[in-house]
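Novice: Need the 3D shape of this:
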Amino acid sequence: MKHVAVILSGCGVYDGSEIYEAVITLLSIRQQGATYQCFAPDKDQLHVINHLTGDTEPGATRNVLTESARIARGDIKPVTECKPEDFDALILPGGFGAAKNLCTFAVDGANSQPDTEVLNVCKAFAQAKKPAGYACIAPALAASVYGNNTNMTIGNDCEAAQGLNALGAQHVDCPVDEIVIDSEARLVTTPAYMLAEDILQAHAGLSKLVETVLSMD
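Specialist: Model prediction:
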């Protein structure tokens, strides 16, 4: 039975992990007969967004690991405890937290800087040739992990695609229900809610991503 490491970035599309994407990912892993362990960085979020109004809450702080624990039902560990030798694959759901808390792409674009602890883990998986899946905006982090013109997608947003290319990736336009595979890097990406207009569309691409990642030997 394969075991998958899943890195979350908080709880909520605007400042953390996209909850539907995270749940679809975890469910798809189990439906494929695999198991998972969730991780997240133990640090404050970039900021806190009121998900009812879309406004930033001045002075509010939330911890990424604590918030991610909401999705993981408390079964989560600091990302520093994530070791490639303990897992068969790595998957990162999207949500703006991936571009705000796992790296600075949401603020810095082409000058994005990855969180050091998260980068170390993701690079360790890449160097160990473990298959990985990055969904939605999470390829903004994957660009810093892989570089080398590795093929990946965030859908078809021109500005975001240019940012990924500037970070060393090779963006490939992709419809919502499909995936992009870079066989050499053993990397799978899908647009998810970068393009999805409902949960069914998000599920179509994410389930393909999980199935493909787990099929890589």
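Novice: CA atoms for contacts and neighbours, from now on please.
Specialist: OK.
Novice: Quick one: residues contacting the residue nearest in space to the middle of the chain.
Specialist: The residue lying closest to the centre of the chain (C-alpha atoms, centre = their mean) is Leu92, at 2.8 Å. If you count contacts by C-alpha atoms under 8 Å, 6 or more residues apart in numbering, Leu92 has them with 6-8, 133-135, 138.
Novice: Looking at these, which is nearest Arg73?
Specialist: Ranked by distance to Arg73 (C-alpha to C-alpha), these are led by Leu8 at 12.6 Å.
Novice: how about Tyr134, secondary structure?
Specialist: Three-state call for Tyr134 (DSSP: H, G, I helix; E, B strand; the rest coil): strand.
Novice: Here is the second sequence; please produce its structure so I can put it next to the first one:
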Amino acid sequence: MLASRAPALCTALRRAAPGGLASFHSSSRRCRAARVAVVLSGCGVYDGTEIHEASAVLVHLSRGGAEVQMYAPDVPQMHVIDHSKGQPAEAESRNVLVESARIARGKITSLAKLTTADHDAVIFPGGFGAAKNFLCCISPVLAAKVLSGAEVTVGHEEEEGGKWPYAGTAGAIKELGAKHCVKEVTEAHVDTKNKVVTTPAFMCETALHHIFDGIGAMVKNVLKLTGK
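Specialist: Below you'll find the predicted structure:
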């Protein structure tokens, strides 16, 4: 069993490997891995994190070789939804961190302990929990709210017969002074200036694999921005 600070381990490998780091391929890959924080907001689309989005993010990060740490705020949920009925469960109260631990399989830390020095990137999966438990907006709007002039996408700007039921969100993004960029569900938009990557995901009514592909494009671009 080995425990070490990554920079020290990389230095030791460089000194010890006769043929360079290539002879320690698996270890060197871990040393260069992007460190990504995934911030959850509960468990379930209507009162927490959208579970399919979170799973897709984690799959694509794993495939990209990233080191992942999950976080969630240790606060009460705004409310609890009975997902079988789509209605509030008035008598129930749940904790965002405890509910998020369902998705994280228990490996999760309070959001209060997240520091930028420990991570190269942070990803916020969607779901109404991002609106209800963080801010009054959907996940990409977080960037629009905190970064002046940010460029983000939530897909299309018209409902188009119900295909884009939350298209009105694009207007909210513009009202915040950000730029909305029209993208298809399989695409991601990269704001190179602010280093923000967004994708429509479940803003679109479509087959699940299209949403999965769009999240893959987002994760790929996030990892590219880290330079690792």
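Novice: For the contacts of Leu92 of the first structure, which pairs are in contact in the second structure too?
Specialist: Here is what carries over to the second structure from those, by both residues aligned by TM-score structural alignment, their matches' C-alpha atoms under 8 Å: 6-8, 138.
Novice: Using JSON lines, lay out the residues you listed together with secondary structure.
Specialist: Converted to JSON lines, these look like this (three-state DSSP):
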{"residue": "Val6", "secondary structure": "strand"}
{"residue": "Ile7", "secondary structure": "strand"}
{"residue": "Leu8", "secondary structure": "coil"}
{"residue": "Ala138", "secondary structure": "coil"}
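Novice: Neighbour-wise, which one of those leads?
Specialist: Among those, Leu8 has the most neighbours (other C-alpha atoms under 10 Å), with 33 neighbours.
Novice: Tell me which residue of the second structure lines up with that residue.
Specialist: Residue correspondence to the second structure (TM-score structural alignment): Leu8 of the first structure is matched to Leu40.
Novice: Please name the residues that touch the nearest residue to its match once chain neighbours are set aside.
Specialist: Spatially, and ignoring its direct neighbours in sequence, Leu40 of the second structure is nearest to Ala72 (5.0 Å; C-alpha to C-alpha, 6 or more residues apart in numbering). Residues near Ala72 of the second structure by C-alpha under 8 Å, 6+ apart: 39-42, 96-97, 100, 108-111.
Novice: Give me the range in the second structure that the top helix by length along the first structure lines up against.
Specialist: Counting residues, the longest helix found in the first structure (DSSP state H) is helix 199-215. Alignment of helix 199-215 of the first structure against the second structure: residues 208-224, by TM-score structural alignment.
Novice: quick one: the matching stretch to the first structure mean distance?
Specialist: In this overlay with the first structure, the average offset of stretch 208-224 of the second structure from its partner residues is 0.7 Å by mean C-alpha distance after the TM-score superposition for the first structure.
Novice: Pull out the buried positions in that stretch.
Specialist: Applying a neighbour-count criterion of 16 or more other C-alpha atoms under 10 Å, one finds 210-223 buried in stretch 208-224 of the second structure.
Novice: Residues contacting it, please?
Specialist: Contacts of stretch 208-224 of the second structure with the rest of the structure, by C-alpha under 8 Å, 6+ apart, involve 34, 53, 56-57, 60-61, 64, 66, 121, 185-190, 196-202.
Novice: Now, these that are in helices?
Specialist: Among these, DSSP H puts 53, 56-57, 60-61 in helices.
Novice: Does Ala34 of the first structure touch Ala5 like I think?
Specialist: No - taking contacts as C-alpha atoms under 8 Å, Ala34 of the first structure lies outside contact range of Ala5: 10.8 Å.
Novice: Who has more neighbours out of the two?
Specialist: Ala5 (23 against 16).
Novice: Help me confirm that the more buried one is found in a strand?
Specialist: Yes - checked against three-state DSSP, Ala5 of the first structure lies within a strand.
Novice: what's around the counterpart of Ala166 of the first structure in the second structure, how many residues?
Specialist: Structural alignment (TM-score structural alignment) places Ala166 of the first structure against Glu175 in the second structure. For Glu175 of the second structure, the count of nearby residues is 12 (other C-alpha under 10 Å).
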